[in-house]
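Enquirer: pasted the sequence and its predicted model underneath.
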Amino acid sequence: MSKVRDPAKIHPAVKLGLELGPIVLFFVAYLALKDRVFTIAGAEYDGFILVTAAFIPLILLSTFFLWRLTGKLSRMQVVTAVLVTVFGGLSVWLNDDRFFKMKPTLIYLVFGGALGLGLLRGQSWLKLVMEEMMPLRHEGWMKLTRRLCAFFLALAVLNELIWRTQTTEIWVYFKTFGLSAAVFAFFMTQGRLFTDYAIEDPEHGKDSPAG
């Protein structure tokens, strides 16, 4: 009988490339085409719209390859791919960049709202998707979930403020670097929580009972 491949066996560099590659390519392509206007079938499209049109199949392909290599996708990856397709498609179809700019707002509202709903039920739905990476006690998961829920909702508001008040170029920089840096900074500032609520290894834990 053939051995089933462990779905977690994927080189970190490959995984990172598939997750961040489409975003980097979007940014580079935007910088190259941002000042150009293209006439297609009698309609004029600026560079942002064309880059958005190319980004949709790119994110779908990267999501497909992640699934093929790992055997699974996170809920965030699935929702992101769906919203990119829907709102990116609307921007291209209607030749209106506002729909694509709303996409991060919807993503953060969906996940912030989902975490909030779980909290109202006395549960940490964050634990369901991250428990293997960060084993924490129940109190730690609840506290981290409350913080991440508030953080996601704040990012949704911030994205709305940026795209509605700033230029497209500023929004692209914000989306490419600002949002990623904010998420990284959030988890970096949770180090104390991870330490205080970590589950000790029963074989090596410092609190193991004396013989």
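Expert: On my side now, so go ahead. Numbering: from 1, shown residues only.

Enquirer: going forward, measure contacts and count neighbours with C-alpha atoms only.
Expert: Will do.

Enquirer: what ranges do the helices span in the chain?
Expert: Ranges of helices within the chain are 12-33, 47-70, 75-94, 98-120, 125-130, 138-165, 168-173, 179-188, 191-196, based on DSSP state H.

Enquirer: what residues does stretch 116-136 touch?
Expert: Under the contact criterion CA atoms under 8 Å, 6 or more residues apart in numbering, stretch 116-136 has outside partners Ser74, Ala114, Leu115, Trp141, Met142, Thr145, Arg146, Cys149, Phe194, Tyr197, Ala198, Ile199.

Enquirer: could I get the buried residue list for that stretch?
Expert: Of all the residues in stretch 116-136, those buried under the rule 16 or more other CA atoms under 10 Å are Gly116, Gly118, Leu119, Gln123, Ser124, Trp125, Leu126, Lys127, Pro135, Leu136.

Enquirer: A further structure is provided below for comparison with the first:
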Amino acid sequence: MTSPILERAPGDPRKKAINPALKFALELGPGLVFFFVTLRGEWLAAKFPILASIGEPILIATAFFMVATALSLAVSWLLTRSLPIMPLVSTVVVFVFGALALYLQDKTFAFMKPTIINALFGTVLLVGLAFRRSLLAYVFDSAFELDAEGWRKLTLRWGVFFLFLAVLNEVVWRNFAENTWLFFKVWGTIPITTLFTIAQMPLILRHEIKQPAQEKHTS
């Protein structure tokens, strides 16, 4: 029997898990590529003239971001032989809006991409709750196990948080300079998300399913 293309359901013993640190690196990597290529875009264009045909630095960074996102997804596939659902959705959005930005030479699409991704994730999580599905378990089940009420509460909080990030991105890119938005996208969003994640630990500890301790066998 062939393995499914999409990742298995949370709790499925056949689901292959990725080391949490590696999973975090795969998710963070494309964003760091976007940040540093935007900062060094002019130098790269001068060093490699073919890149100058792509457009200004943020558009060059968008092209690199698309490649890095595809590579991240490919590594996930190689490690688990399945595609993680939320990163897959994010990749589709990245390629759609990245392609529009490059084709139309309009960096507005690059600015709006985080808004669309966060709004989409938030909406999917909250709609899933309306149908009694805690879809967040697909993201975090390799890190910890919660009871049904814990997943419901955590999914609700993350759904609202993603919508908050979408609104915050709109406020920043529409009201501040491009470099301010760029630094916020990496060095602002990551600390905010980290603090939010830490703030959820009391809820996680209250609803975590404790694994029974292995009995020690004496010879």
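Expert: Thanks, I have it. Please read these numbers as outputs of a predicted model, since none were measured by experiment.

Enquirer: just to revisit the earlier point, buried ones among the contacts of stretch 116-136 of structure 1?
Expert: If you count burial by 16+ other CA under 10 Å, the buried members of the contacts of stretch 116-136 of structure 1 come out as Ala114, Leu115, Trp141, Met142, Thr145, Arg146, Cys149, Phe194, Tyr197, Ala198.

Enquirer: so what does the fifth one match up with in structure 2?
Expert: In this case it means Thr145 of structure 1. Taking TM-score structural alignment, Thr145 of structure 1 has Thr155 as its aligned residue in structure 2.

Enquirer: need the contact list for Leu32 of structure 2.
Expert: By CA under 8 Å, 6+ apart, the neighbours of Leu32 of structure 2 are Val186.

Enquirer: how close does the aligned residue in structure 1 for it sit to Gly116 of structure 1?
Expert: Taking TM-score structural alignment, Leu32 of structure 2 has Val24 as its aligned residue in structure 1. For Val24 of structure 1, the distance to Gly116 of structure 1 under the criterion CA to CA, to the nearest Å works out to 31 Å.

Enquirer: likewise Met142 of structure 1?
Expert: From Met142 of structure 1 over to Gly116 of structure 1 the distance is 11 Å, taken as CA to CA.

Enquirer: just Leu31 of structure 1 next, same as before
Expert: Summarising the geometry, the distance separating Leu31 of structure 1 from Gly116 of structure 1, computed by CA to CA, is 37 Å.

Enquirer: do the same with Val51 of structure 1
Expert: Plainly put, Val51 of structure 1 is 34 Å away from Gly116 of structure 1 if you go by CA to CA.

Enquirer: spatially central, which residue of structure 1 would that be?
Expert: In structure 1, the C-alpha closest to the average C-alpha coordinate belongs to Met76, at a distance of 6.2 Å (CA atoms, centre = their mean).

Enquirer: so what's it closest to, chain neighbours aside?
Expert: In this structure, Met76 of structure 1 finds its nearest non-sequential neighbour in Phe111, 7.9 Å apart by CA to CA, 6 or more residues apart in numbering.

Enquirer: which position in structure 2 pairs with that neighbour?
Expert: Matched to structure 2 by TM-score structural alignment, Phe111 of structure 1 sits across from Phe121.

Enquirer: quickly check the contacts of stretch 116-136 of structure 1 for the two that are furthest apart.
Expert: The most widely separated members of the contacts of stretch 116-136 of structure 1 are Ala114 and Ile199, with 25.2 Å between them, by CA to CA.

Enquirer: the match of Phe111 of structure 1 contacts Gly159, correct?
Expert: Yes. Phe121 of structure 2 is in contact with Gly159 according to CA atoms under 8 Å; the separation is 7.0 Å.

Enquirer: correct me if wrong: the residue nearest to Met76 of structure 1 contacts Phe152.
Expert: Yes. Under the criterion of CA under 8 Å, Phe111 of structure 1 makes contact with Phe152 at 7.0 Å.
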